Every structure is written in C-alpha cells, then in structure tokens.
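Undergrad: structure of the sequence below:
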Amino acid sequence: MPGETKNQDTDGRGARRRSVVSLIADVTVPVVVYYALLAFGWSSGSALVAATVAIGVLVLAVAVKERRVDGFGVFVLGVCAVTLLVSLVSGDERLLLAKDPFTSGLAGIAFLGSLVFGKPVTFFISRRIRALTPARRLGWDRLYAAEPEFRKLHRVSTAGWGVVLVTESAARLVLIYLLPASVMVGLSTAIELTAITGVVAWTIWYRRRSAGHGLEKSLRTADAAPAAV
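TA: Coordinates of the predicted model:
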C-alpha cells in the first residue's frame, strides 16, 4: 500500500543514514581521539593507544548490538594497531614520519589482495551503505555472483584504490629518506590528500559511467530485495 511503501522508504533512508554515520565513525573516531589527546598534552604513544582502544570498543559495540563483525571497523582497528606498533618500536624521526605512508600502503595492499581472496573491498563498503538488512545483503551477494558488470565495477574501483594507495605510499616513503624531515612533515600530507582527492573523483566518475550503462537498474533491484526470504 502507498502508506506502507512510504514508511519503508523513510525507514530505509534512516537506516542508510545510520550506516553512513557508522562508516564515517570508523574512520574519524581514532583520528579525533588521537589529536584531541595530543591537544590535551598526551604523548603520541599514549594517544595512539587510546585511539586504538576507542576503535576497538566501537567494533565490539557494533558486534554486540548487530550480532555481526564490522569488517571495515576491524580493518581500521588493524591499521591503528600497526601504526601503534611502528611508533613504539623506534623513536627515529624518519621512521615516525614513515608510519603514515606505511599504513596507507598496507591499506592499498589489502585492496589489491581482496581482488585475489574473496570479494573486492569496495563491494563491502558499498554494501554496508546500501544493503541495510540481511535480505538485501543477500541480494547484493546474488547480484555480484550473477552480474559481470557489477563485478567489474567493484574490481576496477578496488584496483584503482589499491594502485593509488600503494603508489602514493611508495613515493612518500622514498621522499622521506631523500628530503629533510622538516620538508616532509607538510609535503607528505599534501601528497596523500592529492592522491585521495584524485581517486575519489575518479571513483565517482567511474560509478556514474557504469550506471549510465544500465548497472544502476540492477543495483536498485538488489536494494529492493524483500525484508524476508
């Protein structure tokens, strides 16, 4: 009925907003905790420990509340843990500068590795945002299995992210040991932001191009999967 459809659409939009907020929280919580504690005078090591604990608590809360493991949150937790380990094993200035490109490169390797083992990373990120019920997640899994263009979309976009992250990471690591540390403090961040901005713009363009070829209809079909199967 029209009223029921309207309520379902409203509930769907609300659930999608919550999913997006959760995804953003996975990324921003450890960063906010880290820099906030630095501002309050905490040491970098202590702030990193607190940030790692914070994202760990968030992942655990999602697991308890939704009875499922938040894969992206676990990935962020792993990156935080690696960053903490690298920071603790040495006080060398250049090694500390290298921890950001190192973790960025690790993320790129994870993206590329997902092309060989399991499904591409961008599939899981997109499914988390758009497929908000077990039935709809199943619909996305079926779409991935049945639709070659859908698989291509996520394999190409995941490959793009992986190549960009590994490349910018390698470039920053090389420059860290070629240029003065005082120069790389700012330049490293500039390189990273430029690379991320570029790959985000490319991802949006590629997604729209794929949608223009009729893929969006298949996505809407998967999103409209019934609440129960």
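Undergrad: going by C-alpha atoms from here, please, whenever you check contacts or count neighbours.
TA: Noted.
Undergrad: how about stretch 159-170: buried residues?
TA: Of the residues in stretch 159-170, Ala159, Gly160, Trp161, Gly162, Val163, Val164, Leu165, Val166, Thr167, Glu168, Ser169, Ala170 count as buried by neighbour count, 16 or more other Cα atoms under 10 Å.
Undergrad: the fifth one against Gly108, yeah?
TA: Meaning Val163. Yes. Val163 lies in contact with Gly108 (Cα atoms under 8 Å); the separation is 6.6 Å.
Undergrad: now do the closest residue to Arg68 other than its chain neighbours against Val74, distance only.
TA: Nearest non-adjacent residue to Arg68, counting by Cα to Cα, 6 or more residues apart in numbering: Val62, 7.3 Å away. Distance, Val62 to Val74, by Cα to Cα, to the nearest Å: 11 Å.
Undergrad: and if you look at Cys80?
TA: Applying Cα to Cα, the value for Cys80 to Val74 is 10 Å.
Undergrad: so between these two, which is more surrounded?
TA: More crowded of Cys80 and Val74, by other Cα atoms under 10 Å: Cys80, with 22 against 17.
Undergrad: buried sites along whichever strand or helix holds that one?
TA: For Cys80, the element it lies in under DSSP states H and E is helix 71-89. Of all the residues in helix 71-89, those buried under the rule 16+ other Cα under 10 Å are 72-74, 76-84, 86-87.
Undergrad: one more to line up against the first:
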Amino acid sequence: MSSPAATLTAPVAEAAPLAPRKALVDSLKPLLVDVALPLAAYYALKAAGLSTFGALAWSSVVPAVRTVWGAVRERRLNGLAALMVSVNAVSLLLGLVSGDPRLMLLKDSGVSSIIGLAFLVTALRGRPMLSAGLRPWLTRGEAAKTAAWERLSAGSPDFRRAEIRFSAIWGGALLTECALRAAGAYTVPVETMVWAGTVLMVVSMVLAFLVSGRFGVVPMERMIAAEAEAPSER
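TA: Here you go, the predicted structure:
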C-alpha cells in the first residue's frame, strides 16, 4: 500500500517529463500557425481542384487575420504572419501575369527575394526573424536551455552576433538564389531553366544550411549548453 505522500507525488513525477514537451510545442506554435498551416492549406486547396490564385488567396486568410489582430490588439507586427501574407500577395500579383513563360519563372524568384530580404533586414536591424524558428530546436523545450537562451539573447554580444549571422546567411543565400534565377530566366532556355531553377534552390539551401550551421548554430549550441550548466556549477 502506498503512503499518502507517494500518492500525492506520483502524478507530479509522471507529469514532469511532459513539461519540456509542452514547452517545445508552445514555442513551435507560431511556426505551425503562421507557416505550416498556410502551406498545408494551399496544397490541400490545390488538390481539391481550386485554382492557384484561389488557393493562394484562401491560404492567406489565417496569417492575414493574425497580422491585423496583432497590430490592432497587441500593437505589434507578427513577423512570420506578415511575411507569409507578403509572399502570398506577391505570388498573387505575379500569378495575374500570363502568357510569358519567362515571367512565370520569375514567380519563385519574387517569393524567394521577399523572404530573403525579410531575413536580411531583420538581421541587420538586430532583430533576426529566424531566431523564432531556431529557438525551439536549440532549447528542445528544456527549461534550463530556454532560460539560458533568454539570458544570452538579452546580455551576450557573442550570442546576438551568432543569431544575426544565422539569419543574415539565410537571407543572403535566398537573395543570391533569386538573382541567379532571375538572370537565368532571361538568358537560359525556358526548358533548361525549369530544372536548373530547382537545382539552384537545392544548392543554395544546402549551402545555407552548412554555412549557417557552422557560423551560427554551433556557436549558439555551445553557449547555451555552457550557460545552462553554469548555475549548477556555482
């Protein structure tokens, strides 16, 4: 027969491992709502037979509402939601242009340029947008690592520089890809550029992943691990 103390503490012990998981889910919610949901809605609507224009328009509803709601009620701009609205708006405008296959090839370049510019501008302003998506993966919902991130982001110049480098590298990679695809759209045969554009995208993503990992993620991981362990060493 278990003691009253054991009975009271058992649920707490069982629930404890769920806390990091819940924290991770909570930190991922902005990405899921502002990025994953609109993308999933777009492809689902396309599969259901809706036109590209209609799918883009309807998939923009959630991020558009969140952008307006944040601006009106919270008096702040929801960066990820606003970015998705901007990307879809450009896609809709470019989608209205028909007849020239080379202009249609520029559509993806236009989208990449907006995303890359947003990453680069927020990095140069010292408020890197990609940090919101990077934080859940580096902290994994662990309280010690989350607290370490907060302290480092608020008071460590080295950590802030690593955050900025990460977003700047991705922004630069996307803008470079955009410039190359735009140039290729009018200098390379359309049939060639259709597959070459995909190759450019894959190469730029792989390079951005490797370089940003080396100069952004790795230093940040080390600083977070050291900061998270520091309190227990004192």
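Undergrad: as a markdown table, the buried residues of stretch 159-170 of structure 1 with secondary structure would be great.
TA: Output for the buried residues of stretch 159-170 of structure 1, formatted as a markdown table (DSSP: H, G, I helix; E, B strand; the rest coil):
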| residue | secondary structure |
| --- | --- |
| Ala159 | helix |
| Gly160 | helix |
| Trp161 | helix |
| Gly162 | helix |
| Val163 | helix |
| Val164 | helix |
| Leu165 | helix |
| Val166 | helix |
| Thr167 | helix |
| Glu168 | helix |
| Ser169 | helix |
| Ala170 | helix |
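Undergrad: these: which two are farthest apart?
TA: Greatest spatial distance among the buried residues of stretch 159-170 of structure 1 (Cα to Cα): Ala159 and Ala170, at 16.3 Å.
Undergrad: residue nearest the centroid of structure 1?
TA: The centroid of structure 1 falls nearest to Phe72 when counting by Cα atoms, centre = their mean (6.1 Å).
Undergrad: next one: that one from Phe111 of structure 1, what distance?
TA: Look at Phe72 of structure 1 and Phe111 of structure 1: by Cα to Cα, they are 12 Å apart.
Undergrad: over in structure 2, find the residue span stretch 175-185 of structure 1 aligns onto.
TA: The alignment of stretch 175-185 of structure 1 onto structure 2 (TM-score structural alignment) covers residues 184-194.
Undergrad: ok, Glu168 of structure 1 - contacts?
TA: Counting by Cα atoms under 8 Å, 6 or more residues apart in numbering, Glu168 of structure 1 touches Pro101, Gly105, Ile191, Glu192, Ala195.
Undergrad: okay, the fourth one and Pro2 of structure 1: tell me how far apart.
TA: Shown here: Glu192 of structure 1 relative to Pro2 of structure 1, a distance of 48 Å by Cα to Cα.
Undergrad: and the residue opposite Thr197 of structure 1 in structure 2 once aligned, what element?
TA: Aligned by TM-score structural alignment, Thr197 of structure 1 pairs with Val206 of structure 2. Taking DSSP H and E as the criterion, Val206 of structure 2 maps to helix 190-212.
Undergrad: contact partners of that helix?
TA: The set of residues external to helix 190-212 of structure 2 that reach it, using Cα under 8 Å, 6+ apart, is 101-102, 105, 165-167, 169-170, 173-174, 177, 181, 184-185.
Undergrad: farthest-separated two in the residues you listed?
TA: Going by Cα to Cα, the pair spanning the contacts of helix 190-212 of structure 2 furthest: Pro101 and Arg165, at 36.1 Å.
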